[in-house]
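**Student:** okay, here's the prediction I keep looking at, along with the sequence it came from:
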Amino acid sequence: MVGIAEISKYWMTTEIILFNILGNFGNFNLLWLTFRRKELRTKPGYLLAINALFQSVCLLSLFINIAVILSERKISRRDCYPMVTPYTIAISMQAPMALAIATDLFIALLLPIRYRNLPTFLYVAGLCTPGMVYALVVTAFGWAMLNDDMLSLCNVVVGLHPIVSSFWTFSNVVMNFLVLAVYMGFFVVLKFNYNPAAYNEHRRVVRRLTVIVIVFVFSWFLALLGAQIFSMLHFSPDVLPYLQSNMVRRCDYRLCFG
């Protein structure tokens, strides 16, 4: 009988290849269009482009995991983590970037005149800096906790020491709740602080935002929440890495359809 680990290996390999094709096609097109078209070089445009760049780093880094899976050999955390360090930085930027994009939308709604007058570079840098600091702290924490444990997979959730991985997952869940709170705040402000005529003018924005929230909840939000729940339920050490890896990988794929 084929075990869960064996099934998971084949499933992960297929997913990684398929979604790299789909995800990077969309991400690279977004980056190229942002570079070529001046009308896309706006505050939200730059934030989306930066997010797409980090997302592509995440997707491409998954091929490291394929190599380990297909080799059918275990790898030490000390050998694995240096290879997934760029991946660690990139995926650690995903929740902060989602929060930055949501905050940008909220600021544009509440302070439209001041928003337009803010210098684009400083504004975008200001929104991205906290996330980069967080990503570098997680990465440094991962380096500080390196050991010689043998791993069956090589990705961020497994490559990080369990203590660091738990911190990373929990902090991402917290940020995801903040993102959801910002989006809900956007709906509330739009619904109750605008007259019916103004609300109708923003109906298209509301519909688009509704789709964004649904995609966010059923991909990144539930994926990280699921990974955290699996950790809290104390699954077997032989099974937990595969369960968490499958959940976290949903985070990497959400922009394929974003």
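**Tutor:** Nice, thanks for sending it over.
**Student:** hey, let's count contacts and neighbours off CA atoms from now on
**Tutor:** Noted.
**Student:** tell me how many other residues surround Phe35.
**Tutor:** Neighbourhood size, Phe35 [other C-alpha atoms under 10 Å]: 14.
**Student:** show me what the host helix or strand of it packs onto, helices and strands only.
**Tutor:** Assigned by DSSP states H and E, Phe35 belongs to helix 4-36. In terms of contacts (3 or more C-alpha pairs under 8 Å, 6 or more residues apart in numbering; DSSP states H and E), helix 4-36 is packed against helix 43-71, helix 240-253.
**Student:** with mean neighbour count and distance to Pro119 added, can I get those in JSON lines?
**Tutor:** Shown next, in JSON lines, are the helices and strands packed on helix 4-36 (neighbours: other C-alpha atoms under 10 Å; distance: least, C-alpha to C-alpha, whole Å):
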{"stretch": "helix 43-71", "mean neighbour count": "20", "distance to Pro119": "9"}
{"stretch": "helix 240-253", "mean neighbour count": "21", "distance to Pro119": "31"}
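**Student:** ok, second structure coming up, stack it against the first:
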Amino acid sequence: MEASDVLVFSIFFFAVVGGFGNLNIIFATYRSKALRHKCGILLSILAFCDFSCLMFEGISGIRVVTNTASMKKSKCFWLQSGNIIIENAEVYMIFAVSLDRQLAIQEPVKYRTWKIQKYVILMTIPAAIYGLAYWLWSFATLVDKNLEICNLPTSMPDVVSEYWNYTSTFACFLTVFCYGCTFAMLYKLTPKALKGQQGQLEQQKRIAKTLSINVFGFFISSVASSAIIIVFRNAGVSEEIVGEAETYAVIPGLLSYSLNYYIYFWRSSEYRRAFAQQLGLSENFFLRGQETMFGPQNSQVTRISGVSPFSVSVSSSVMTRISQTPVE
């Protein structure tokens, strides 16, 4: 099997396997009330971004097979416009999910009372702005030339593509750092402040563990893609070889677009139940163990003596208050 055959096979394999998984996440979130909470909706938006990226790559694969991948850069830019916006939004959404976990841990009572619709909109607006910024920058600095193959990196001007590569890598490290802070809080800091509220702590640990697996896959595949591009761009090789490297660098990225469904199926009884229902399969066959990922999302959050279960320092005036806040 030639290298080009490996590329085409990888594109179509992940387009089918990953596309199936991401569509299942989207429909499961739409159909299951248990998944339509803040984190679940953010994950479904991430799944939409992943699905869209896979479809754009699938179309690129069709162009390779039909020998129509060579074109003017201006044409490639317009064909990849949606991909430029959505792929960059996807990078931000992965970070947004990690930020969501930080908010849930540090401000559990406020987090549960925030309106879902407003919260999701506020969390996704930066993703849209970030994606549009790259599109506008590419449009404003576009210089037309012939391309051997049209894909996401080659559709942008060279300076934009190079900056995009570095910022995407930085976003990977920032997301991992955010999850590192989350684990430090869950396992080192917050247990010292807990007073008989282990249930909420364990729930947050389950969520963080599951999402950290996603982030690990995202980190490895994204860094691998970026590293391939960076190495060849700085190796002093011809522009044609750099273009080929940028094309094959998509393969690790395809993996990160495709993982989430299978990780949720493995780790979350809530998602397994929803997936089994929409696939017409027996729920009992899949509902093994106790790996509940989210736990009850519509119960009441109680603050005992004003101590948030995930807060290390609380003012003395609040320590005397007992309050109950209904979950939104």
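**Tutor:** Ah, there it is. Model, not experiment: these values are computed from the prediction.
**Student:** TM-score of the superposed pair?
**Tutor:** Aligned and superposed, the two chains score 0.89 in TM-score terms (TM-score structural alignment, normalised by the length of the first structure); 253 aligned residues with a C-alpha RMSD of 2.2 Å.
**Student:** quick revisit: please identify the buried residues of the helix holding Phe35 of the first structure?
**Tutor:** 8-9, 12-13, 15-16, 19-20, 23-24, 26-27, 30-31, 33-34 (16 or more other C-alpha atoms under 10 Å).
**Student:** same deal with stretch 104-113 of the first structure?
**Tutor:** Buried, per 16+ other C-alpha under 10 Å, within stretch 104-113 of the first structure: Asp104, Leu105, Phe106.
**Student:** now stretch 222-236 of the second structure
**Tutor:** So for stretch 222-236 of the second structure, counting by 16+ other C-alpha under 10 Å, buried means Ser222, Val223, Ala224, Ser225, Ser226, Ala227, Ile228, Ile229, Ile230, Phe232, Arg233.
**Student:** and stretch 144-163 of the second structure, by the same measure?
**Tutor:** Neighbour-count burial for stretch 144-163 of the second structure [16+ other C-alpha under 10 Å]: 147-157, 160-162.
**Student:** now, which of these lie within strands?
**Tutor:** Leu147 (DSSP state E).
**Student:** if I look at the residue nearest to the spatial centre of the first structure, how far off is Phe186 of the first structure?
**Tutor:** With distances taken as C-alpha atoms, centre = their mean, the first structure has Gln94 as the residue nearest its mean C-alpha position (3.2 Å). According to C-alpha to C-alpha, to the nearest Å, Gln94 of the first structure and Phe186 of the first structure sit 20 Å apart.
**Student:** please apply the same query to Pro237 of the first structure.
**Tutor:** According to C-alpha to C-alpha, Pro237 of the first structure and Phe186 of the first structure sit 41 Å apart.
**Student:** what about the two, which has more around it?
**Tutor:** Taking other C-alpha under 10 Å, Pro237 of the first structure and Phe186 do not tie; Phe186 has more neighbours (20 against 9).
**Student:** residue in the second structure paired with the more buried one?
**Tutor:** Under the alignment (TM-score structural alignment), Phe186 of the first structure pairs with Thr182 of the second structure.
**Student:** could you check how far Leu142 of the second structure is from Leu35 of the second structure?
**Tutor:** Leu142 of the second structure is 42 Å from Leu35 of the second structure, by C-alpha to C-alpha.
**Student:** just the helices in the stretch 151-258 of the first structure please.
**Tutor:** 156-159, 162-192, 196-201, 203-216, 222-232, 240-253 (DSSP state H, counting those that start in this stretch).
**Student:** check the offset of the fifth one from the chain's centre.
**Tutor:** Its chain's average C-alpha position is 14 Å from that of helix 222-232 of the first structure, according to C-alpha atoms, centre = their mean, to the nearest Å.
**Student:** now do the shortest one
**Tutor:** Relative to the centre of its chain, helix 156-159 of the first structure is centred 14 Å away, using C-alpha atoms, centre = their mean.
**Student:** return the residues in contact with the aligned residue in the first structure for Ser225 of the second structure.
**Tutor:** Counting by TM-score structural alignment, Ser225 of the second structure lines up with Ala223 in the first structure. Taking C-alpha atoms under 8 Å, 6 or more residues apart in numbering, we find Ala223 of the first structure in contact with Met247, Val248, Arg250, Cys251.
**Student:** and what of Ala95 of the first structure?
**Tutor:** Residues near Ala95 of the first structure by C-alpha under 8 Å, 6+ apart: Asn172, Met175, Asn176.
**Student:** just Asn27 of the first structure next, same as before
**Tutor:** Here Asn27 of the first structure is in contact with Ala49, Ala52, Leu53, Gln55, Ser56, Leu255 (C-alpha under 8 Å, 6+ apart).
**Student:** please look at Leu151 of the first structure and Val158 and confirm they touch.
**Tutor:** Yes - with contact defined as C-alpha atoms under 8 Å, Leu151 of the first structure counts as touching Val158 (7.4 Å).
**Student:** which position in the second structure aligns with the residue nearest to the centre of the first structure?
**Tutor:** With TM-score structural alignment as the criterion, Gln94 of the first structure pairs with Glu90.
**Student:** Tyr130 of the second structure versus that match, what's the distance?
**Tutor:** 10 Å.
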